[in-house]
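Sequence first, predicted coordinates after that:
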Amino acid sequence: MGGVDAGFAAGAVRPGGGVADREPGVAAGRPDAGAAVTNVRAERLAAVNDHLVEQTPVQMRRGLLETLVVPTGKKVSPLEWMRTAVALVSGAGKREALNVCHERGEEFDVGRAS
């Protein structure tokens, strides 16, 4: 297949064993509309990110970045820990939840709790 290697990244093996020599959608050095849209989106995302960084205090940015670091002895970062739903609640956790409900004046049917 000569000419355009539509749908194949440069260096990808085409069906039949040939190797693509151009990026997907690039013909004669001109990107297709999809590549143009991707570039515009990337530029706009970079502009939004730059604006947000400028508006965010340095200490807050540092704190947010720290949530990405996995602490020694742990398996997940604090951010991942916060994003993950609790699968099992310990007896102490259930007791704490019941105490909070009691303090709020909320009724809780203990007979149906599991």
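Done, it's in. Numbers count the residues shown, from 1 in each chain.

going forward, measure contacts and count neighbours with C-alpha atoms only.
OK.

quick one, longest helix in the protein?
As assigned by DSSP state H, the longest helix anywhere in the chain is helix 33-55.

Mind giving me the packing neighbours of it?
For helix 33-55, there is no helix or strand it packs on, judged by 3 or more C-alpha pairs under 8 Å, 6 or more residues apart in numbering; DSSP states H and E.

residues of that helix that come out buried?
Buried residues in helix 33-55, defined by neighbour count with 16 or more other C-alpha atoms under 10 Å: none.

Below is an additional structure, to be compared with the one above:
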Amino acid sequence: MTDPSPIPTVRRGRIFPDIQWSEEKKAQWKAEQEGFIQRCKVIFDRVQPELIKSHHNWYVAVEPESGDYFTDTDELGTINKSRQHHPNTPVFIFRINETGIAGTI
């Protein structure tokens, strides 16, 4: 009788354990993200009053560099529309309602 082949052990944890961010780099990344969100929010606040009348509870993807925004009934649709015009540019998703929040925690 032969011994069954051993089951390979799955590695857990980080693939590259030597890559770690310093506290300064984490703070810088967080500040960049907050800045991005604030630039998107300015555009959303500008277009929200007109969109809420005709597209209530739809989603809007905002691209802050060009000021473009794209609406659709679902999040994936808004992302796909934004990717057609700006393929490699990040966007922020808002819900077209009174708060602009797309989901709950």
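Looks like it came in fine. Given the structure is predicted, the values throughout are model-derived calculations rather than measurements.

TM-score of the superposition?
TM-score of the superposed chains, computed with TM-score structural alignment, normalised by the length of structure 2, equals 0.29; 47 aligned residues with a C-alpha RMSD of 3.9 Å.

Cys40 of structure 2 versus Glu34 of structure 2, what's the distance?
Computed with C-alpha to C-alpha, to the nearest Å, the distance linking Glu34 of structure 2 and Cys40 of structure 2 is 10 Å.

hey, where'd the strands end up in structure 2?
59-63, 68-72, 92-95 (DSSP state E).

Tell me which of those sits nearest to Lys26 of structure 2.
strand 92-95 (20.3 Å; C-alpha to C-alpha).

number of nearby residues for Phe92 of structure 2?
When neighbours are defined as other C-alpha atoms under 10 Å, Phe92 of structure 2 has 17 of them.

Let me know whether it touches Gln38 as I believe.
No. Phe92 of structure 2 lies out of contact with Gln38 (C-alpha atoms under 8 Å); the separation is 10.0 Å.

Specify the angle between the longest helix anywhere in structure 2 and strand 59-63 in degrees.
For structure 2, the helix that runs over the most residues, judged by DSSP H, is helix 23-54. Computed by axes from the mean of the first three to the mean of the last three C-alpha atoms, to 10 degrees, the angle separating helix 23-54 of structure 2 from strand 59-63 equals 130 degrees.
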